[in-house]
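Participant: All I have is the shape, not the residue letters:
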């Protein structure tokens, strides 16, 4: 399932930190979204229902972890952008993503393989 822009922001935080409470997530994205903590919690609840994140109780605090895998999600969103926004049939070069604080060099190579594989399908 394709995450919305706000859901993607929360996922990005979880991909970087692996597991966070709703409060920690809210503090990370509050400046970008301008939401109240209750809006962040409601969005997280929707994301749990969609299967984008999982939730568990840790000493009485709900903590969240990304269920949506980082590279397949990025590959799908990249294909969607390239095809539906730019009108291209070929993927963007992976060099477009160099310098990202979200992707390591190994992940860039894996993303390139995912994009090439899906382009051949």
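Facilitator: Okay, I see it. What you are looking at is a predicted structure, and each value in this text was computed from that prediction instead of being measured. Numbers count the residues shown, from 1 in each chain.

Participant: only C-alpha atoms for contact and neighbour calcs from this point on.
Facilitator: Will do.

Participant: Look up how far residue 43 lies from residue 50.
Facilitator: 10 Å (C-alpha to C-alpha, to the nearest Å).

Participant: same thing with residue 96?
Facilitator: For residue 96 relative to residue 43 (C-alpha to C-alpha), the value is 30 Å.

Participant: Tell me which of those two has more neighbours.
Facilitator: More neighbours surround residue 43 than the other of residue 96 and residue 43, with 16 against 9 (other C-alpha atoms under 10 Å).

Participant: Report the secondary structure state of that one.
Facilitator: Classification of residue 43 by DSSP: H, G, I helix; E, B strand; the rest coil places it in helix.

Participant: dump the residue contacts of it.
Facilitator: Each residue near residue 43 by C-alpha atoms under 8 Å, 6 or more residues apart in numbering is listed here: residue 7.

Participant: Structure two is appended below for comparative analysis:
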């Protein structure tokens, strides 16, 4: 399965959903508003794009549309880290998992899975 790398703004929304879900568009906007500094309509447009890309699931709860992440957190973080290492830092070898130590986003089990994905990344790209 190929994992697309989310944009920085998409990643902000995904992180909010990985921490707490399901969330309405208003709840999501409240969680990312300070970080992104944008309007509610920008949040809604980004959610629509993410739905189109298959990154999110949408359903109705008590008449309110809510969203959940439809992408695996560890695989998405590995793709994002790999993309950052390759495009930004020009590193062709796997990134060290130590760069994620102390992260509030991943627990120990996810950290171990992330390390494995990062180590296997060059092989995964050749499959």
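Facilitator: Nice, I can see it. Since the structure is predicted, the reported quantities are computational estimates derived from the model, not experimental observations.

Participant: Please state their TM-score.
Facilitator: Superposed pair, TM-score by TM-score structural alignment, normalised by the length of the first structure: 0.94. Supporting alignment: 121 aligned residues with a C-alpha RMSD of 1.1 Å.

Participant: All the helices of the first structure, residue numbers only.
Facilitator: 5-17, 22-33, 37-50, 70-80, 105-120 (DSSP state H).

Participant: Which residue in the first structure aligns with residue 115 of the second structure?
Facilitator: Aligning on TM-score structural alignment places residue 115 of the second structure opposite residue 112 in the first structure.

Participant: what's the spacing between the spatially closest residue to that match that is not a sequence neighbour and residue 62 of the first structure?
Facilitator: Excluding its sequence neighbours, the residue lying closest to residue 112 of the first structure (C-alpha to C-alpha, 6 or more residues apart in numbering) is residue 94, at 5.7 Å. In this view, residue 94 of the first structure and residue 62 of the first structure are 36 Å apart by C-alpha to C-alpha.

Participant: Also residue 5 of the first structure?
Facilitator: The value you get for residue 5 of the first structure to residue 62 of the first structure, if C-alpha to C-alpha is used, is 23 Å.

Participant: The two - which one has more neighbours?
Facilitator: Counting neighbours by other C-alpha under 10 Å for residue 5 of the first structure and for residue 62 shows that residue 62 has the greater number, 14 against 9.

Participant: show me what contacts the more buried one?
Facilitator: When contacts are counted by C-alpha under 8 Å, 6+ apart, residue 62 of the first structure is found next to 21, 22, 55, 56.

Participant: Please repeat the previous calculation with a cut-off of 6 Å.
Facilitator: Contacts for residue 62 of the first structure (C-alpha atoms under 6 Å, 6 or more residues apart in numbering) come out as 21, 56.

Participant: That one maps to what in the second structure?
Facilitator: Taking TM-score structural alignment, the alignment pairs residue 62 of the first structure with residue 65 from the second structure.

Participant: ok, now residue 98 of the first structure?
Facilitator: Residue 98 of the first structure maps onto residue 101 in the second structure, with residues paired by TM-score structural alignment.

Participant: tally of neighbours for its match?
Facilitator: 12.

Participant: For it, which non-adjacent residue is closest in space?
Facilitator: Among residues not flanking residue 101 of the second structure along the chain, residue 111 sits closest, at 7.9 Å (C-alpha to C-alpha, 6+ apart).
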